[in-house]
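Novice: Prediction below, plus the sequence it came from.
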Amino acid sequence: MPALVLLGAQWGDEGKGKATDLLGGSVDYVVRYQGGNNAGHTVVVGDQKYALHLLPSGILSPECTPVIGNGVVVDPSVLFSELNGLNERGVDTSKLLISGNAHIITPYNVTVDKVTERFLGKRKIGTTGRGIGPTYADKINRVGIRIQDLYDESILTQKVEAALDGKNQLLTKVFNRRAIEAGKVVEELLSYADRLKPYVADTVLVLNRALEDDKVVLFEGGQGTLLDIDHGTYPFVTSSNPTAGGACTGTGVGPTKISRVIGILKAYTTRVGSGPFPTELFDEDGEALRRIGGERGVTTGRDRRCGWFDAVIARYATRVNGLTDFFLTKLDVLTGWEQIPVCVAYEIDGKRVEELPYSQTDFHHAKPIYEILPGWSEDITSAKSFSDLPKNAQNYVKALEEMSGAPISAIGVGPGRDETIEINSFL
């Protein structure tokens, strides 16, 4: 049962797209299991760069079937825009499958997201404003619109009207906005039905049969562990479960069928949006990491907050995901530093804490305790094996592996598809 989960082990933006694409030629299915177009991946193939927001990274591998699972929320206009862009560049997207149970991001979900975030002011969460949270809220409140609803106009109309009963009260009486007409929403959603239909499938059945036939299935998470709605830095989190458990609920594949869980770990730490970040840098080092690492959100376009590697977070990700391996990315960005600090623990109220505090208050007050490791100045982008790395770079990787609690099986030494050192095969 060769089913693998690949997910972010920090706050997202760790380089999951590259890792997925690297495996894409060796797997039969790549499945997105949560999130929406608030999760971006950049994949570099040769001299071509692809920015993917909603589609699984495996869509760039001709032999692979890309799947959008039931745990994903789908904005049809974004989906078609992304498909059109890839088709124009000669990428075949015809093999894409989308779960009929996936929920649709409606125009009113986007409106509610934007006005709510604006209303919060300084207390804002830092959402992307793309309607993701309100769509998941509708799902939990049982007033969500699913892709399968597009093929029964009567049901669709009833559901949209029911959802807008409450939302229009909120928009008009709290936010002083115009009410949204249900008929216009229904009309827009129905306009997507014909084009979506060839992609819609019972993906639960497809994926389970694939595993029964010994096909290799890779589950690809968006965002990262610390943005998980249950296990992240709540409330500054996403609205779904990027952790390994989300792969099961977001696809309908049981946990006993998953054989490996791979965490993507950046050689330093970044995050986008609001919330606590103990190792965040506000000096020249932080700006250098941002500049050299090209740290700008693929989907949001926002500059990422940058800081040194946080081993406390890495250990936590290992625990809550049951990680079997790490893929360490962007090691090349650290080239040139004489000394590289690594956060090994926190100081909270004068006490040393080596595990992630469960209390939001404690985490907000956590101060990093650093261990200083020697850096290197040699260019590592042409390294093909671990022994090709400078000794200090090797020692840095070994130290991170020991601190993080799982073996590092691959190392990214540049942005290109071939700029990766594979220590142990993931398959």
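Specialist: Right, received. Where do you want to start? Numbering: from 1, shown residues only.
Novice: CA atoms for contacts and neighbours, from now on please.
Specialist: OK.
Novice: And the helices in the chain?
Specialist: For the chain, helices defined by DSSP state H occupy the ranges 16-24, 76-88, 107-120, 132-140, 153-173, 182-190, 193-196, 203-212, 244-249, 284-292, 311-321, 360-364, 391-404.
Novice: how about those helices, which one is nearest Gln223?
Specialist: Between Gln223 and those, the shortest separation by Cα to Cα is 9.0 Å, and it involves helix 16-24.
Novice: Now do the closest one: distance to the chain's middle.
Specialist: Centroid separation between helix 16-24 and its chain, computed with Cα atoms, centre = their mean, to the nearest Å, is 13 Å.
Novice: here's the one I want to compare it with:
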Amino acid sequence: MPAYAVIGGQWGDEGKGKIIDYLAGNVDSVVRYAGGNNAGHTVVNDKGTFQLHLVPSGICWPDVYGIIGNGVVVDPDVLVSELAEIGSRGIDTSRLFISERAHVIMPYHVVLDRLEEEARGEAAIGTTGRGIGPAYMDKTGRMGIRVGDLLDWDALVPMVTQFLAHKNALITKIYGGEPLLLDDVLAKCSLWADQIGRYAKATEQLVQDLLAQNKNVLLEGAQGTLLDIDHGSYPYVTSSSPSIGGACTGLGLNPQAIKGVLGVFKAYSTRVGSGPMPSEIPEHEADEIREKAQEFGVTTGRARRIGWFDGVAAKYSQLVNGFTGLVLTRLDILDDFDSVKVCIGYNVDGKRIDRFPANTGLLARCTPIYEELPGWDEPTASATELSQLPANALAYVKRIEELVGCKVQIISTGPRREETIQVEPVFT
């Protein structure tokens, strides 16, 4: 069975966690390939509401493996806490595996992340302050500690000693902070080895073995395409590759193994933190959607910025990822609006453009060209069949399909698994 990927098409928070949980009942394994605990997925099932930051969403299903790939950066403290929480609520955590090649978020990464963001002042990027960026910097700079390194003490000690000396110089001499003690950092590493060592595995081989056995594998994206380090609204992006390319490099998976790519989009747009967002609406208008939808970050608790659906950005996401199908979430939030808008182009410097600019300054100057569609009075909330949707809601879905150039396969009408419309099969 080929693999299928679930990827955010916007700036994250599209509802991927719910969709992955919904699909996981038909797969054998759910695999995270990028990001860290800067992402948050919410899953609602018969055991309650779970807010997951590192553990793959599919682990909430019996008999489904959860795999954390080499492209993920792991904060062991967060992982251990998360496993304890879901384990206490009846979830079997023995089905989790972590790539021995996954990089570890060290204590100095968290310290540096916060110091660097503070130093940026008004130019702050809006990081979560969880050490994600510094961990990826060290990965690229060949100064990283990997999960497998935690299990080789003789090799680990000189590595940590060397790297910590370098980091302490930055912390004290550049930022004026307090140095970290070597004994404390090594004690952390020893504890982590005991706590998560049993989960370490050659996950690239595990995933290939599952596929060779004709098992169903679902690739779980974190954040969204417009936050991708290469393809997002740089520099207001994450430090990893949430798009389809990251699925291959973040798992050691060959591209031919991926048969389907599901792009997940909210029926409107949201963004957390700084950076351009052309279809953003004024705060007094955004409050209605934000309060109704409880648009506050799972990881940070920050209020999300709100905008209308951006067809230009969505088409760009389709270009980058090659979606084979779309998922439209939170359609129910738009119930009772007299009209709804979609952005179909941008005005910038006196000209119309129909592409998502690479230049941040240009993107920041873009203003939306809207198409207004009639709203619907009948509720879509909790609908489970396409026939239950009002005509105007269906027309809205069709217009999004036209703008993106791809068919909608799933519509989410609420947070629970059953509040879902399967328009057409995903797995073929």
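Specialist: Alright, I've got the coordinates. Remember, predicted model here, so these are calculated numbers, not experimental data.
Novice: And the TM-score between them?
Specialist: TM-score for the superposed pair, counting by TM-score structural alignment, normalised by the length of the first structure: 0.98. Supporting figures: 427 aligned residues with a Cα RMSD of 1.0 Å.
Novice: if we can go back for a sec, and among the helices of the first structure, the most buried is which?
Specialist: helix 16-24 (a mean of 24; mean count of other Cα atoms under 10 Å).
Novice: Give me the mean deviation of that one from the second structure.
Specialist: On superposition with the second structure, the average gap between helix 16-24 of the first structure and its aligned counterparts reaches 0.4 Å (mean Cα distance after the TM-score superposition for the first structure).
Novice: So which bit of the second structure is that helix matched to?
Specialist: The counterpart of helix 16-24 of the first structure in the second structure, using TM-score structural alignment, spans residues 16-24.
Novice: Residues contacting that stretch, please?
Specialist: By Cα atoms under 8 Å, 6 or more residues apart in numbering, the residues outside stretch 16-24 of the second structure that reach it are 6-8, 30, 41-44, 57-58, 60-61, 64, 218, 220-222, 264, 415-417.
Novice: go on, stretch 330-350 of the second structure?
Specialist: In contact with stretch 330-350 of the second structure (Cα under 8 Å, 6+ apart) are residues 266-267, 278-279, 289, 292-293, 308-312, 352-355, 362, 365-382, 403, 411-414.
Novice: Going through these, which ones are buried?
Specialist: In terms of neighbour count (16 or more other Cα atoms under 10 Å), the buried residues within these are 266-267, 278-279, 289, 308-312, 353, 366-370, 373, 375-376, 379-382, 403, 411-414.
Novice: about what we covered before: will you turn the helices of the first structure into CSV that also has distance to Phe327 of the first structure?
Specialist: Shown next, in CSV, are the helices of the first structure (distance: least, Cα to Cα, whole Å):
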stretch, distance to Phe327 of the first structure
helix 16-24, 7
helix 76-88, 27
helix 107-120, 34
helix 132-140, 28
helix 153-173, 42
helix 182-190, 40
helix 193-196, 34
helix 203-212, 24
helix 244-249, 15
helix 284-292, 19
helix 311-321, 12
helix 360-364, 26
helix 391-404, 10
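Novice: Of the ones you listed, which is nearest Leu328 of the first structure?
Specialist: helix 391-404 (8.3 Å).
Novice: That closest one against the second structure, how far on average?
Specialist: After superposition onto the second structure, the average distance of helix 391-404 of the first structure to its aligned residues comes to 0.5 Å, using mean Cα distance after the TM-score superposition for the first structure.
Novice: got the residue ranges for the strands in the stretch 1-150 of the first structure?
Specialist: In chain order, the stretch 1-150 of the first structure shows strands spanning 3-8, 29-32, 41-45, 48-52, 65-68, 73-74, 97-99, 103-104, with DSSP state E, counting those that start in this stretch as the criterion.
Novice: Out of those strands, flag the one nearest Asp202 of the first structure.
Specialist: Closest approach to Asp202 of the first structure among the strands of the stretch 1-150 of the first structure is made by strand 97-99 (5.9 Å; Cα to Cα).
Novice: Quick check: the closest one compared with the second structure, mean distance?
Specialist: When the second structure is overlaid, strand 97-99 of the first structure sits 0.5 Å from its aligned residues on average, using mean Cα distance after the TM-score superposition for the first structure.
Novice: Please work out which residues outside that strand touch it.
Specialist: Residues from elsewhere that reach strand 97-99 of the first structure (Cα under 8 Å, 6+ apart): 65-70, 147, 199-204.
Novice: Please pick the buried ones from those.
Specialist: Thr65, Pro66, Val67, Ile68, Gly69, Asn70, Ile147, Tyr199, Val200, Ala201, Thr203, Val204.
Novice: which residues sit in contact with the first one?
Specialist: Taking Cα under 8 Å, 6+ apart as the definition of contact, the neighbours of Thr65 of the first structure are Asp28, Tyr29, Val30, Gly58, Ile59, Lys95, Leu96, Leu97.
Novice: what about 10 Å?
Specialist: The neighbourhood of Thr65 of the first structure, defined by Cα atoms under 10 Å, 6 or more residues apart in numbering, consists of 24, 27-31, 56, 58-59, 93-97, 217.
Novice: so where do the strands sit in the stretch 251-400 of the first structure?
Specialist: According to DSSP E, counting those that start in this stretch, the strands that the stretch 251-400 of the first structure contains are 258-266, 269-271, 305-307, 309-310, 325-329, 339-348, 351-353, 367-374.
Novice: Make a markdown table out of those strands and add distance to Asn84 of the first structure.
Specialist: Formatted as a markdown table, the entries for those read as follows, by distance: least, Cα to Cα, whole Å:
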| stretch | distance to Asn84 of the first structure |
| --- | --- |
| strand 258-266 | 29 |
| strand 269-271 | 30 |
| strand 305-307 | 32 |
| strand 309-310 | 38 |
| strand 325-329 | 30 |
| strand 339-348 | 43 |
| strand 351-353 | 50 |
| strand 367-374 | 45 |
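Novice: Quick one, which of those gets closest to Gly232 of the first structure.
Specialist: Within these, the stretch nearest Gly232 of the first structure is strand 269-271; the backing value is 12.4 Å (Cα to Cα).
Novice: got a list of contacts for that closest one?
Specialist: By Cα under 10 Å, 6+ apart, the list of residues contacting strand 269-271 of the first structure from outside reads 10-14, 223-224, 226-227, 277, 279-281, 286, 289-290, 295-297, 303-311, 313.
Novice: And it, how far out from the chain middle?
Specialist: Using Cα atoms, centre = their mean, the mean C-alpha position of strand 269-271 of the first structure is found 13 Å from that of the whole chain.
Novice: How about stretch 246-263 of the second structure?
Specialist: For stretch 246-263 of the second structure - counting by Cα atoms, centre = their mean - the centre lies 15 Å from the chain centre.
Novice: Can you point out the buried residues in that stretch?
Specialist: Buried residues in stretch 246-263 of the second structure, counting neighbours by 16+ other Cα under 10 Å, are found at 246-253, 258, 260-263.
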